[in-house]
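Starting from these lines, generate the structure:
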Amino acid sequence: MSDKPRLHSAGPTHLDRARDLRPLIEREAAEAEALGRLTDPVVEALHEAGLFGIWLPAPLGGAELSPAELLAVFEELSYADASTGWVVMATTLENGTGGAYLGDEAVEHIFRGPRTPLFAGQGTRPGTAVREDGGFRLSGRWSFASAMPHAQYVHSLGVVEGTGEERIFITPVEAAEPLGNWDVLGLRATGSIDYAIDDVFVPESRTHLFSQDEPLRGGAIYRLGLLDQALICHSAWALGVGRRLLDELGRHVTARAGRPGQLAASEAFHTGFARAEAAHRAAHALVRQTWDDVEATLDAGGTLSTRQETMVRLALNHATSTLTEVAGFVYASGGTGALRDGLIQRLFRDAHAGAQHITSGPQVLRECGRELAGLAQGEEWAVFALEP
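All right, here's what the predicted structure looks like:
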């Protein structure tokens, strides 16, 4: 048995709390979409339920859920509302990894308050950092900072000039200039605005390597590194939204059963619904099976093999592509009820907005196929590509 920290588990409490919040989240969803951010009652309820602390290391007072527990909570919240699930998964990933990887001085300042701080930002397209005594000066422009209207801190990827080193930089939200261009097809309530930072000093303790996979605090989940942990988020989100789409279509059709010409009497619809249900359940099973395998490896003190790294990417890609197929079937089957403003229309838009995320891109699927076919011997995953 390895002496490395094992997975931490907090049990079903936070999943139960997420379920309890579903009526409130559903009632507030339309207003949140109109506002372009979650409503204050929902944000407050999420705080009170401790759901913004589910990824935070236990030594900092967080719940530090296991991957399976996180999957269940994010799936539940995304079922209630796609934007709410997205906001919670984004900010908890960022405050959780910050708590695990940032220096002591930063952690003592950022996490000292009675309430879990919320992070927003972007960790793919980088800004530029110039090393200076005690830290760095960061500049750049980033897109899609989910949860920015609710955040106290901003999480940004930057490349250090002269070394090419990629680091995550944590700055107060006041140091970022919102660019006010949030006009999108779906996930409107996530407030995922673009932002700019201009020559802001960031102490070294408020940074960490993008590739860091050895935590300074907390257990085995943080040995996945930032990117692999992000795959938990998007996999659960796709599963939750897909399940809600199918359930809403079932309710829509049942409510109209018995009327002449309705889908309830269509054999073609019955067949299509069965296929959509099977596809969703298969995607769900693959995600769960893949992460069960990951958990066993982490809990034993191991690190993921290249094949396991492939599978967590493939499971996400498959869940996302299945979601868009399900969304298309539900929208086409919903008729004018889906065309008009309402839940099915919003879910359709949200599904296609979320599917645009880089973690589910076509390059990743191609690389998965290459590795699974045995054509990437001796190569390892470097974010979204296999390299020697």
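
okay, CA-based contacts and neighbour counts for the rest of this
Noted.

separation between residue 233 and residue 381?
In this structure, residue 233 and residue 381 are 19 Å apart, going by CA to CA, to the nearest Å.

right, I mislabeled it, should have said residue 293
Separation of residue 293 from residue 381 (CA to CA): 18 Å.

before we move on, the earlier item: so for residue 233 and residue 381, which sits in the more crowded spot?
Summary of the neighbour comparison: residue 233 and residue 381, criterion other CA atoms under 10 Å, with residue 233 having more neighbours (24 against 17).

tell me what the host helix or strand of residue 140 is packed against?
Of the helices and strands defined by DSSP states H and E, residue 140 is found in strand 135-145. Applying 3 or more CA pairs under 8 Å, 6 or more residues apart in numbering; DSSP states H and E, one finds that strand 135-145 contacts strand 119-132, strand 193-203.

Buried deepest among the ones you listed, which one?
With neighbours defined by mean count of other CA atoms under 10 Å, none of the helices and strands packed on strand 135-145 is more surrounded on average than strand 119-132, at a mean of 21.

What is the distance between stretch 101-118 and the centre of its chain?
Distance, stretch centre to chain centre, for stretch 101-118: 21 Å (CA atoms, centre = their mean, to the nearest Å).

Show the end-to-end separation of it, please.
Distances were taken as CA to CA; on that basis the terminal residues of stretch 101-118 are 16 Å apart.

Please identify the buried residues of that stretch?
If you call a residue buried by 16 or more other CA atoms under 10 Å, then stretch 101-118 has these buried ones: 101, 102, 103, 106, 107, 110, 111, 116, 117, 118.

What I need now is those residues written out in TSV, including secondary structure and distance to residue 154 for each item.
As requested, the buried residues of stretch 101-118 are exported to TSV (DSSP: H, G, I helix; E, B strand; the rest coil; distance: CA to CA, whole Å):
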residue	secondary structure	distance to residue 154
101	helix	15
102	coil	13
103	coil	16
106	helix	13
107	helix	14
110	helix	12
111	coil	14
116	coil	14
117	coil	11
118	coil	9
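
run this one through as well so I can compare:
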Amino acid sequence: MASFPVLWWRPRIEVRAIMKHAEETVLDGAEILARASGIRPLLREHAAEVETARRLTAPVVDALRSTGVFRMSMPTAWGGPELDVCRQIEIIETLSRADASAGWCAMIGSDSGYYSGYLDGLAARSLYPDLDAVTAGWLVPAGTMEVCDGGYRLSGRWSFGSGVTHADVVVGGARVTENGSPRTTADGAPEWRIAMLPASQWQVLDTWNPTGLAGSGSHDYSIADTFVPAENTWFPGERHRAGSLYAWRGMYVVNFVGVPLGVALDACDTATGILAGKVMMPELTPAHDEPRVRSGIARARALVGSARSYAYDTAGTLWATLEAGDEPSFDQRAQLAGCFVHTVSTCRDAVRLLVDTVGTAAIRKTSPLERQSRDVNTIAQHVLAQARMWEWAGGLHFGQDPSMPVL
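The predicted model follows:
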């Protein structure tokens, strides 16, 4: 299997003085959103190159880093913006309107503030000396961590490491073993934890070659018999940081909905632009005068608009609960689970409708709508967008916890 080094265009971040956090430029949500809007032309310009490379290119990563999107969830105590989830969704949505792969990687990479909050302060600052450090990786326990003095020896291989080609920190879930045998928790369940290490200690495997989100660089990655200090590991639910943004274990996935929303919103604009100048054959009449065309555009925009309103309403209600110091109820968690799959499926339906309405112009590889169709279809394969989320959502409405710890 071919492989390539992590951080292939920029040197490994050195551990700098803790005071660097105080010296960082302080960005608020409005400034990050404005910067995200400002780089949209660059993201569009590089979209084809990113898709061919199957990872974000250097200019795109640098542009994203310059916006502050990767620091969205960093704490104010470190000089970060600690943005509420609705503002995060808005920023991810804005970037995804320009390119789904860039928006997806921004969404993944912005988890650094959450991940650093799962560690003790000193360990967290050692791994994250830079507010704009990018985190990538998969929490599913696909590896093993053998207990040793001071920590664990980690081995394993993980899939879908979105953004791993430009990450600074990589994470991986693993089952804990001791003397080669699985270790269990007090209730008898197999113990597993998440390990976090600098990206330079992992190997990226060249495995990502999909039809959509091709530029996300979601390659497999691996590690072999590598020491992980105990303080660099955690389990979902553990936290070492106060504040509403870090009060509930599932917060880091809430901004996921910004990607399909951004793709679908831009697809609406793209389709409208195409149809505004299209002449229907053989009638030689303007497409925008056709009842079918008008209806298709209106229905697609209503689909996306309704999904967007529901997503922001769900996230806003969750945020208000956490701001009040309360735990999300079963019904709120159920609504969030349903919102994930509803948003993606509705956005995909809208894009399909737009493709059908536009016709042959939408299937040309030179058309943004063609790529948006492939991107939203790929997003729909993510675990948060699959049909079983409806089952988990329904179970939560009946007071039953799902097997997915993030919910």
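
Work out the TM-score between the chains.
Overlay of the two chains. TM-score (TM-score structural alignment, normalised by the length of the first structure): 0.89; 368 aligned residues with a CA RMSD of 2.0 Å.

how about residue 202 of the first structure, what's its partner in the second structure?
Correspondence of residue 202 of the first structure to the second structure, assessed by TM-score structural alignment: residue 228.

quick one on the thing from earlier: show me the one of the helices and strands packed on strand 135-145 of the first structure that comes nearest residue 152 of the first structure.
For those, distance to residue 152 of the first structure was read as CA to CA. The smallest value, 6.2 Å, belongs to strand 119-132.

so where in the second structure does the strand holding residue 140 of the first structure end up aligned?
Residue correspondence for strand 135-145 of the first structure in the second structure, counting by TM-score structural alignment: residues 151-161.

so how much does that stretch differ from the first structure once superposed?
For stretch 151-161 of the second structure, the mean distance to aligned residues of the first structure following superposition is 1.1 Å (mean CA distance after the TM-score superposition for the first structure).

quick one on the thing from earlier: ok, and the closest non-adjacent residue to the match of residue 202 of the first structure?
On the basis of CA to CA, 6 or more residues apart in numbering, the spatially nearest residue to residue 228 of the second structure that is not a chain neighbour turns out to be residue 152, at 5.2 Å.

Report the contact partners of that neighbour.
For residue 152 of the second structure, the set of contacting residues under the criterion of CA atoms under 8 Å, 6 or more residues apart in numbering consists of 145, 146, 226, 227, 228, 229, 230.

And for residue 314 of the second structure?
Taking CA under 8 Å, 6+ apart, we find residue 314 of the second structure in contact with 332, 335, 336, 339.

need the strands for the first structure, in chain order.
Secondary structure of the first structure, counting by DSSP state E: strands at 119-132, 135-145, 153-160, 166-172, 177-178, 193-203, 207-209, 380-382, 385-387.

wouldn't residue 164 of the second structure be in contact with residue 208 here?
No - at 11.2 Å, residue 164 of the second structure does not count as touching residue 208 under the criterion of CA atoms under 8 Å.

Find the residues that touch each one of those two.
A shared contact of residue 164 of the second structure and residue 208, defined by CA under 8 Å, 6+ apart, is any residue touching both; here these are 217, 218, 219.

and of those residues, the nearest to residue 96 of the second structure?
Minimum separation from residue 96 of the second structure among those (CA to CA) is found for residue 217, which lies at 15.6 Å.

Quick one: neighbours of the closest residue in space to the closest one that isn't next to it in sequence, just the number.
Distances taken as CA to CA, 6+ apart place residue 55 nearest to residue 217 of the second structure, at 4.0 Å, with adjacent residues excluded. Burial of residue 55 of the second structure is recorded as 27 neighbouring residues (other CA under 10 Å).

Residue 151 of the first structure versus the aligned residue in the first structure for residue 55 of the second structure, what's the distance?
By TM-score structural alignment, residue 55 of the second structure lines up with residue 37 in the first structure. As judged by CA to CA, residue 37 of the first structure and residue 151 of the first structure stand 11 Å apart.

Check residue 179 of the first structure too.
Relative to residue 151 of the first structure, residue 179 of the first structure is positioned 15 Å away (criterion: CA to CA).

more crowded one of those two?
A direct count of neighbours by other CA under 10 Å for residue 179 of the first structure and residue 151 places residue 151 higher, at 18 against 13.

Which part of the second structure matches stretch 171-180 of the first structure?
Counting by TM-score structural alignment, stretch 171-180 of the first structure corresponds to residues 197-206.

ends of that stretch, how far apart?
First residue to last in stretch 197-206 of the second structure (CA to CA) measures 20 Å.

what residue of the first structure matches up with residue 296 of the second structure?
Under the alignment by TM-score structural alignment, residue 296 of the second structure pairs with residue 272 in the first structure.

for its match, what are its contacts?
Contacts of residue 272 of the first structure (CA under 8 Å, 6+ apart): residue 329.

got it, and the one 5 residues further on?
Contact criterion CA under 8 Å, 6+ apart gives residue 246 as the residues in contact with residue 277 of the first structure.

Same check on residue 69 of the second structure?
Contact analysis of residue 69 of the second structure by CA under 8 Å, 6+ apart lists 32, 36, 91, 106, 110, 132.

Pull the contacting residues for the last one.
Translated: residue 132 of the second structure. If you count contacts by CA under 8 Å, 6+ apart, residue 132 of the second structure has them with 65, 68, 69, 70, 71.

Just the buried residues of the residues you listed.
When the contacts of residue 132 of the second structure are checked for burial by 16+ other CA under 10 Å, the buried set is 65, 68, 69, 70, 71.

Which residue is the nearest non-sequential neighbour of the fourth one?
So that's residue 70 of the second structure. Once its chain neighbours are removed from consideration, residue 70 of the second structure has its nearest residue in residue 110; the separation is 4.1 Å (CA to CA, 6+ apart).

next one: residue 276 of the first structure
Residue nearest to residue 276 of the first structure in three dimensions, not counting chain neighbours: residue 326, with 5.8 Å by CA to CA, 6+ apart.

picking that back up, a markdown table please, covering the strands of the first structure and showing distance to residue 68 of the first structure.
A markdown table is the format used below for these (distance: least, CA to CA, whole Å):
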| stretch | distance to residue 68 of the first structure |
| --- | --- |
| strand 119-132 | 23 |
| strand 135-145 | 26 |
| strand 153-160 | 25 |
| strand 166-172 | 26 |
| strand 177-178 | 35 |
| strand 193-203 | 30 |
| strand 207-209 | 26 |
| strand 380-382 | 23 |
| strand 385-387 | 25 |
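
how about residue 77 of the first structure, what's its match in the second structure?
Alignment note (TM-score structural alignment): residue 77 of the first structure maps to residue 95 of the second structure.

which residues does that match contact?
Contacts of residue 95 of the second structure were listed using CA under 8 Å, 6+ apart, and they are 36, 37, 40, 102, 103, 106, 262.
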